[in-house]
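Trainee: how would this look folded up:
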Amino acid sequence: MCSKEFKVPALTMQEIISVGPQSNDESVKKCLHCVCYNSGNIYRKIENKVNDGDIKGASALLFSNDTIAPDSQDTILALREKHPSAPLTLQLPDPPLANDNSLQVNSKEVLSAIMSFRNGSAGGLDGLSPQHIKDLTCGSSGEAGRALLEDITRLINFMLEGKINNNITATLYGANICALQKKGGGIRPIAVGCTIRRLASKVCCKCIAHTINEKCVPIQLGFGSKGGCEAAVHATRTFLQNNGGEVYINILNEIDSIIHKTLSTLFNCQISDRAWTQASLPIRYGGLGVRKISSVSLPAFLSSTHSTQDLVSKILSKSLMNCDVAYMSEAKSAWVMACPNQNFPKLLNVQKLWDEPLCKLTYELLLNTSDEITERARLLAVSERESGYWLQALPSSHIGTLLDNSTLSLCLCLRLGLKINEPHRCVCGEGVDQSGHHGLSCQRSAGRMSRHACINDVIRRALVTINVPATLEPNGIVRDDGKRPDGLTLVPWKQGRSLVWDGTCVDTMAPSHIRATSMRAGAAAESAEAVKRHKYAAISQNYIFVPFAVETMGPWGPEAKQFYNELSSRLIETSGDPRAGTYLGQQISLAIQRGNAASVLGTLPRGSDLAHLFYLL
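Mentor: Model prediction:
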């Protein structure tokens, strides 16, 4: 079942924020309309949503055509028509007695409900937003946060007992209301209740959801029925078309073609069919995570049908006895043909398990059909876990994770192996081909020093966060050739010894490394760490030395990974935020990408007209 409105598939937020130029293709314009300045300060509103971490809200703004309704009598009348006053004869249940057993919850359940609020959720009449409570009760708030959580738990239990004073119920259970004007006419009322009341509702609903499910399914498929909407769709299709049908593959391919053209326009680069295949893979396989509809439709359908099969059977039990969901067998056959010699997943309701073999086959096909050694090295490198950290970062200018349009386009072209510039001569005198790879290893590259300094600063700030003060380029510690390491902790790291680290970023595509990196991902970084450890062998008795080597295409060396894992664990323990280690990895990955972009741009002659050389400016 498809909506008549065209909807753009999910992009990573780095890609959504970087809005590209216009296109003459009408289908692409239809996509770009959602991400350009289409009215007022919509771009600023989207950026604020992203800065708040409200990705869902930002996406809703991108695709919404609703506007604020005018402050008029007609709007008020429309709202009253949708929400009339309660009748005077309304009969409510008797309030609970003092000795009645009521639902009681603990602080763990309340904390879980607090954290389930969407980032950026608005507050009610009292102005208290869910984010306020999140910040005040998170792990880093310490004893004060735990005490506040206990007080909130007691308040929630007090509300569940029905003991709230009637004089404040109008405020506590009231809401702010906002009237939106629908594009097709009419009013869409949005009511935002007080956070404490919503919190109590969340806790209560979670406790009774299972009971509601047993009493209402399959007659009611809303609250308490997981996958209810999907089950209704599958049941309807099975009931109407129990004798088979056809899959409209051409429609899916047409949508994929529109996505392909839209990406090329957004990022101002020519994405070949082979590069589009790579881009449509998940980030963990070296792609951009912008999936082809034709690729995800089969795994999505199979996981959906299996997750709702029992519920569909209940819905159709009186009409069709022991009937499989429509097209399930055909979909299984199609998956077996696409993935020969593969067993069905152990968990049939998990889409990722159906999708994983398909993605792996596509990636291996790209790798095995690589004609050039550089392409193979690139595909191996970008499929490393650390290579995709930057694509998963929340693009926010407030925390320094937003890439400008030119940097983002350059980084995507390097990841996909696209043409970046016209062949020209570098400032060092060497020739630069259309891939722009020379700048990544050029000794006169503009990005080498900034990238190196940024990575070391990220490591130093992470150490300071866990209460381990550190300094960069310490005096008094030198290696055999007189050069100093990049950093030193001023207090012992472990075993009574301070930590000394020295970082480096080697080029995956450099002629000296390309043979090794085309055989094994991360080979250049591993080799660089071995060289560093040999050079600093003299200080290893008094200090714990860690070589931190990364590659331009993203992979990290084994010792860098080990140090990152240890540092991440301490960050999580100190901050109480389970995502703290992920944020560290994203910052390091972004530093690598910014350095790559600066290095590529640094090959240009000083002060020349760049327009005829670069596509991405």
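
Trainee: only C-alpha atoms from now on, for both contacts and neighbour counts.
Mentor: Will do.

Trainee: for residue 190, grab the count of nearby residues.
Mentor: Neighbour count for residue 190, taken as other C-alpha atoms under 10 Å: 12.

Trainee: in three-state terms, label it for me.
Mentor: strand (DSSP: H, G, I helix; E, B strand; the rest coil).

Trainee: quick check: chain neighbours aside, which residue is closest to it?
Mentor: Nearest non-adjacent residue to residue 190, counting by C-alpha to C-alpha, 6 or more residues apart in numbering: residue 178, 5.0 Å away.

Trainee: what's the separation between the one you found and residue 546?
Mentor: Applying C-alpha to C-alpha, to the nearest Å, the value for residue 178 to residue 546 is 56 Å.

Trainee: more neighbours, the two?
Mentor: The residue with more neighbours, out of residue 178 and residue 546, is residue 546; 20 against 14, by other C-alpha under 10 Å.

Trainee: number of nearby residues for the residue nearest to residue 602 when sequence neighbours are not counted?
Mentor: Distance criterion C-alpha to C-alpha, 6+ apart; nearest residue to residue 602, sequence neighbours excluded, is residue 446 at 4.9 Å. Residues near residue 446, counting by other C-alpha under 10 Å, number 20.

Trainee: residues contacting residue 446?
Mentor: 598-599, 601-603 (C-alpha atoms under 8 Å, 6 or more residues apart in numbering).

Trainee: what of residue 348?
Mentor: Contacts of residue 348 by C-alpha under 8 Å, 6+ apart are 302-303, 306-307, 354.

Trainee: pull up the distance across stretch 526-545, start to finish.
Mentor: Its first and final residues considered, stretch 526-545 spans 15 Å by C-alpha to C-alpha.

Trainee: to compare against the first, here's the next sequence to fold:
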Amino acid sequence: MVVLFPAVRDMLPHLGAPEDSEVGEHPLAAGMVAAMGDVRGARARVVEALGAGHPVPESLRVPEEAPVWGGFGSSQPTRQKELTNYQHGSDWLRLFEGANSSVRARLLSLFRDGATAHLNALPHDGGFRMRPTAAVIAVCLQLGASIPLVREVSAVGTGSCACGEVVDEFGYHYLACNRRGMFTYRHDAVQDVLYEMLRKVFDPASVKRTHVYHRSYSPHWRPDITVLNFDGRGRHLVIDVAIGFPCAQTHVDGAARVPLHTAAALERQKAYTYGDISPHRLVAFAMEAFGGLGEQAKQLLRDCARRRQDRLGPEMASATWSTPTFESYWGQRIMVALHSAQAFGLHGRALEDYPQ
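Mentor: Prediction:
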């Protein structure tokens, strides 16, 4: 008690308990000891999962030292976050272990850095505003909750999409079905924001969306965006946006075991499609429908932030306190664009399939 909980020891005399009292004799002391026991159990669970190579949230880190309550002071806010991190990590593992493949795929995509950036966006003009319907659908997708209008479609009449497949209440079929251009909506929305960002990082005249001479550096496929001579040595930055759905039949088994499985598959697919375009650099800006960013996409954002020293410039006019840096600003813009476009397409599809 004296070693582990000096803060509690100092408090006991003021609470009418003797300083050398046994833990079980005072409710506060007993509660503190029990709480720390829970934290140590959570930490052990997290350490075991990390040691076994199990998938965990990207933000989950475990310091070498076991948690010890060492008194009050300036270090306590940091310590409190560490202790909370253990508990959240343990709860996440418990949820993950009891989930089916679709839920696991969703969790592994959501718990990657930046995947939920749109939830931090303050709704205002300048690319950060989501319509109420879009915000509801985005939250439903993140929580794995049924989407109101889609639930009605799945429950009324045949409950089928115009393509003939059964519509589920979570909207997963619509996210995997390209009828009426669902894939195009979200692809173009992300591409628009990416194009705007690159023009603020590189010479605007060098950033091209349709470059008629692309066969000279990308003979097999026309890229979405090209940054000409991006490094000053004659090399071009060739960017292709790709968005996949982790719960689609072709991805769900792998996505339930490996974080960003779908994004990695899209990166490999783009590399095969483009072939060897050296000395130029191909960036497959791969995203998952729940928000997970592929490694090449994250690297591009980091590279752009580094060129700008992670500072805001022209973006200051529409920045808020939640976007103090270049990376946070454009991370939110990209995620808002993705989820707004997905919601637009999903809601439109549900309206089409709603029984008249």
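
Trainee: re earlier: how far away is the residue nearest to residue 602 of the first structure from residue 594 of the first structure?
Mentor: Counting by C-alpha to C-alpha, the gap from residue 446 of the first structure to residue 594 of the first structure is 11 Å.

Trainee: with residue 395 of the first structure instead?
Mentor: As judged by C-alpha to C-alpha, residue 395 of the first structure and residue 594 of the first structure stand 14 Å apart.

Trainee: okay, those two: which has more neighbours?
Mentor: Regarding residue 395 of the first structure and residue 594, a neighbour count based on other C-alpha under 10 Å identifies residue 395 as having more, with 25 against 21.

Trainee: map the more buried one across to the second structure for me.
Mentor: Alignment note (TM-score structural alignment): residue 395 of the first structure maps to residue 123 of the second structure.

Trainee: I'd say its match and residue 130 touch.
Mentor: Yes: the pair residue 123 of the second structure / residue 130 is scored as a contact, 6.6 Å apart, by C-alpha atoms under 8 Å.

Trainee: which residues in the stretch 301-450 of the first structure form helices?
Mentor: Assigned by DSSP state H, counting those that start in this stretch, the stretch 301-450 of the first structure shows helices spanning 309-316, 328-338, 351-368, 373-382, 405-416, 438-441, 447-465.

Trainee: mean per-residue distance, the last one versus the second structure.
Mentor: Average distance between helix 447-465 of the first structure and its aligned residues in the second structure, after superposition and using mean C-alpha distance after the TM-score superposition for the first structure, equals 1.7 Å.

Trainee: check contacts around the most centrally placed residue in the second structure.
Mentor: In the second structure, the residue lying closest to the centroid (C-alpha atoms, centre = their mean) is residue 115, at 1.2 Å. Residue 115 of the second structure makes contacts with 109, 290-293, 335, as judged by C-alpha under 8 Å, 6+ apart.

Trainee: repeat the analysis, applying 7 Å as the threshold.
Mentor: By C-alpha atoms under 7 Å, 6 or more residues apart in numbering, the contact list for residue 115 of the second structure reads 291-293.

Trainee: how do these look in the first structure, which are kept?
Mentor: Retained in the first structure by both residues aligned by TM-score structural alignment, their matches' C-alpha atoms under 7 Å are the following of those: 291-292.

Trainee: ok, and the most crowded of the contacts of residue 115 of the second structure?
Mentor: When neighbours are counted by other C-alpha under 10 Å, residue 292 leads these with 31 neighbours.

Trainee: how about that residue, what's its match in the first structure?
Mentor: Using TM-score structural alignment, the partner of residue 292 of the second structure in the first structure is residue 555.

Trainee: residue in the first structure matching residue 184 of the second structure?
Mentor: The pairwise alignment with the first structure assigns residue 184 of the second structure to residue 449, based on TM-score structural alignment.

Trainee: next one: residue 326 of the second structure
Mentor: Counting by TM-score structural alignment, residue 326 of the second structure corresponds to residue 580 in the first structure.

Trainee: isn't its match right up against residue 574?
Mentor: No: using C-alpha atoms under 7 Å, residue 580 of the first structure is not in contact with residue 574, being 9.4 Å away.

Trainee: between these two, which one's more packed in?
Mentor: Per other C-alpha under 10 Å, whichever of residue 580 of the first structure and residue 574 has more neighbours is residue 580, with 19 against 15.
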